[in-house]
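Trainee: Turn this into a structure:
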Amino acid sequence: MTIKLIQEKFLNDLKDIYPREEINSFFYMLCKSCLNKNRLDLALDPNLELSAENSAVFLEALKSLKKEYPIQYIIGHSEFMELLLEVNEQVLIPRPETEELISWIIESQPEDSPVSVLDIGTGSGCIAVVLAKQLSKSKIDAMDVSEKALKVAKRNAARHNVDIDFFRRDILDGKGLSKTYDIIVSNPPYVRESEKHHMHANVLKYEPDLALFVSDNDPLLFYRHIAKLALNGLAPKGLLYFEINQYLAKDLQGLLEMLGYENIELKKDIYGADRMIRAVKI
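Mentor: As a prediction, the model looks like this:
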């Protein structure tokens, strides 16, 4: 089967589920992963004949896409801030909004200034790995409640040759930290159960609930625990960064003020939603 016929089959079989542009994006991601060929390569050779083995890979991926299985889980990785990170059903697929959070941290640091950083709820390790790459003189620690997620994060650190101290910890256990940090960052579960109906099926069906959802009865649960932990876990003038639910921005700002944090700053994402917050421990 030629690559052109495979692409046509993708477009025809998936047209009732995804927009055409997204289908093509899936197709080219598979081409890069499976064949190491980009869009230009395929345009120059539209009649490229696939081996039976490669054809089977594409057709199996097509079956999964029909079930709305995420393309990143199919190919086993996600591109994030120009790095390829392993992902599977044990971890969230990194989002562009999290790239913005990381960029804010990096841009706020004096050049070549070593800092100590703790990433809480590291998941795939996307925040910790990028910070370790970009703040190369710094010491990065990362924790998660999921041992399976930590295994993925450790493989991502090894893939990109960065030294990160990973450890398992439930942030709700009430224990303090064994050391202090200059920066604590977290992208905790912040989607309320009542907001599930706004989410795409591929997220609801396959991405880990543990990393996504929080009860409507206490939507600031993780923020409150982390912010309290950081009161002792941050050095003086230390910075606390969160990725946040845009609908809870003002509530979280009020919580941080009540706990005694200062210079609290909300930051919007590229879509204009309140998506990040930074606070200073005095």
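Trainee: Every contact and neighbour count from this point should use C-alpha atoms.
Mentor: Will do.
Trainee: Point me to the helix or strand that includes E53.
Mentor: E53 is part of helix 52-66 when elements are defined by DSSP states H and E.
Trainee: Could you name the helices and strands sitting against the longest strand belonging to the chain?
Mentor: Longest strand of the chain, by residue count under DSSP state E: strand 234-243. The elements that strand 234-243 packs onto, with contact taken as 3 or more CA pairs under 8 Å, 6 or more residues apart in numbering; DSSP states H and E, are helix 96-107, strand 181-186, strand 274-280.
Trainee: export these to a markdown table and tack on distance to L14 and mean neighbour count?
Mentor: Formatted as a markdown table, the helices and strands packed on strand 234-243 follow (distance: least, CA to CA, whole Å; neighbours: other CA atoms under 10 Å):
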| stretch | distance to L14 | mean neighbour count |
| --- | --- | --- |
| helix 96-107 | 25 | 17 |
| strand 181-186 | 36 | 23 |
| strand 274-280 | 32 | 22 |
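Trainee: just to revisit the earlier point, list the buried ones in the helix holding E53?
Mentor: For helix 52-66, burial by neighbour count (16 or more other CA atoms under 10 Å) applies to N54, S55, F58, A61, L62, L65.
Trainee: can you tell me which of these lies nearest to E100?
Mentor: Nearest to E100 out of those is L65 (CA to CA; 28.1 Å).
Trainee: just to revisit the earlier point, ok, which pair from the buried residues of helix 52-66 is furthest apart?
Mentor: Farthest apart among these by CA to CA are N54 and L65. That separation is 16.6 Å.
Trainee: what residue is smack in the middle of this protein?
Mentor: The chain has P94 as the residue nearest its centroid, 2.4 Å off, counting by CA atoms, centre = their mean.
Trainee: this one as well, want them side by side:
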Amino acid sequence: MQASIAYIRKELKDLYPDQEIEGLVRLIFSALRNYTPTDLLLKKNERLTPDEQLHLNEIVRRLKKHEPIQYILGETEFYSLPFQVTEDVLIPRPETEELVDWILKDLTIASPVILDVGTGSGCIPVSLKKFLPAAKVMGCDISEKALKVARANAGINQTEVAFFHLDILNPLLPATFPGLDILVSNPPYVTEKEKQLMQPNVLAHEPHSALFVPDEDPLVFYAALVRFGRQHLKKGGKLFWEINEAFGPACVHLLEENGFDNVQLKKDINGKNRMIAARYV
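Mentor: Have a look, this model is predicted:
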């Protein structure tokens, strides 16, 4: 085990910060042998099997090409729950966990009706359903491949979430569609000009359709969500978004001029204006 860990550190030392390499070591051995950090210390003299060593070598090879470890392993953790991820969906991020946590702490309804728009891996609705078993939870996405991943994640976490195809820019829903208590979304919000600031592994592997918006219309999805919310939110229903920190004031203005009040702009753990909530009146 010590030799394998030394191999990982040596191969990655010029490509990743030391702290990140240690995190990758933990993730690799968790995937290979379900080892905890404590196991790595207690079982450091154990040897990998030839098959395990080949698997480790392949993981390292892909890491050297800056492929995200979550895609290599096909899994990640979100809000303490396991999720499958493929390159058809974004890798769930800590800021989105904060959005889920805000919703759970804000809710006063025992059995809310919730829709997540642009659900991707399904991390938001699956997590909400797991901790709100009485809720009716739905998720939609324009990508059928993403919906396949989301449905798999609902199954992995033993949750009933209704997933369906929807283009929020052209939403076609039956007249019987239920009124919503919560409309949540983490839509594309990175402008094209911000691409140059992003990590190469994100640009090379994560789906651009879930990340980027035109420079000339950065609020295109938020405007669509406002229109959708005005049509489908119950009076007093709430909207929760993850946002681009650069457009906090613009999102506040968009909501206030379209029939929403109690608009709250919230900072994430890094002090960035990353979340917003509002009530439909």
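Trainee: Overlay them and tell me the TM-score.
Mentor: TM-score for the superposed pair, counting by TM-score structural alignment, normalised by the length of structure 2: 0.97. Supporting figures: 279 aligned residues with a CA RMSD of 1.0 Å.
Trainee: follow-up on the earlier one: determine the angle, from 0 to 180 degrees, between the longest strand of structure 1 and strand 274-280.
Mentor: 180 degrees (axes from the mean of the first three to the mean of the last three CA atoms, to 10 degrees).
Trainee: If you count contacts, what does the helix or strand following strand 234-243 of structure 1 end up packed against?
Mentor: Next in sequence after strand 234-243 of structure 1, counting helices and strands by DSSP H and E, comes helix 249-259. Counting contacts by 3+ CA pairs under 8 Å, 6+ apart, helix 249-259 of structure 1 packs against helix 221-233, strand 262-268, strand 274-280.
Trainee: Can you tell me the residue that sits opposite E21 of structure 1 in structure 2?
Mentor: By TM-score structural alignment, E21 of structure 1 lines up with Q19 in structure 2.
Trainee: ok, its match - how many residues close by?
Mentor: 8 (other CA atoms under 10 Å).
Trainee: quick check, it in a strand?
Mentor: No. Looking at Q19 of structure 2 with DSSP: H, G, I helix; E, B strand; the rest coil, it is helix, so not inside a strand.
Trainee: list the contacts for E77 of structure 2?
Mentor: By CA atoms under 8 Å, 6 or more residues apart in numbering, the contact list for E77 of structure 2 reads F83.
Trainee: just to revisit the earlier point, Serialize the helices and strands packed on strand 234-243 of structure 1 to JSON lines and add fields for distance to F26 of structure 1.
Mentor: Below are these laid out as JSON lines (distance: least, CA to CA, whole Å):
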{"stretch": "helix 96-107", "distance to F26 of structure 1": "17"}
{"stretch": "strand 181-186", "distance to F26 of structure 1": "30"}
{"stretch": "strand 274-280", "distance to F26 of structure 1": "27"}
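Trainee: for P219 of structure 1, what are its contacts?
Mentor: P219 of structure 1 sits next to Y190, V191, R192 when contact means CA under 8 Å, 6+ apart.
Trainee: With distance to D163 of structure 1, neighbour count and secondary structure added, can I get those residues in CSV?
Mentor: Putting the contacts of P219 of structure 1 into CSV (distance: CA to CA, whole Å; neighbours: other CA atoms under 10 Å; DSSP: H, G, I helix; E, B strand; the rest coil) gives the following:
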residue, distance to D163 of structure 1, neighbour count, secondary structure
Y190, 29, 23, coil
V191, 31, 22, strand
R192, 34, 18, strand
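Trainee: Would you format the residues you listed as TSV with distance to A43 of structure 1 included?
Mentor: Below are those laid out as TSV (distance: CA to CA, whole Å):
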residue	distance to A43 of structure 1
Y190	42
V191	41
R192	44
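Trainee: Among those, which one sits closest to K15 of structure 1?
Mentor: V191 (29.1 Å).
Trainee: Structure 2: which residue goes with that closest one?
Mentor: Per TM-score structural alignment, V191 of structure 1 is aligned with V190.
Trainee: Quick check: its match vs E245 of structure 2, distance?
Mentor: Distance check for V190 of structure 2 against E245 of structure 2: by CA to CA, to the nearest Å, it reads 10 Å.
Trainee: my guess is A31 of structure 2 is in a helix, correct?
Mentor: Yes. In this structure, A31 of structure 2 lies within a helix as judged by three-state DSSP.
Trainee: Spit out the contact partners of it.
Mentor: Residues in contact with A31 of structure 2 (CA under 8 Å, 6+ apart) are L73.
Trainee: and it, what pairs with it in structure 1?
Mentor: Taking TM-score structural alignment, the alignment pairs A31 of structure 2 with S33 from structure 1.
Trainee: if I look at that match, how far off is E195 of structure 1?
Mentor: Taking CA to CA, one finds S33 of structure 1 at 34 Å from E195 of structure 1.
Trainee: Of the helices and strands packed on strand 234-243 of structure 1, which is nearest M81 of structure 1?
Mentor: helix 96-107 (6.5 Å).
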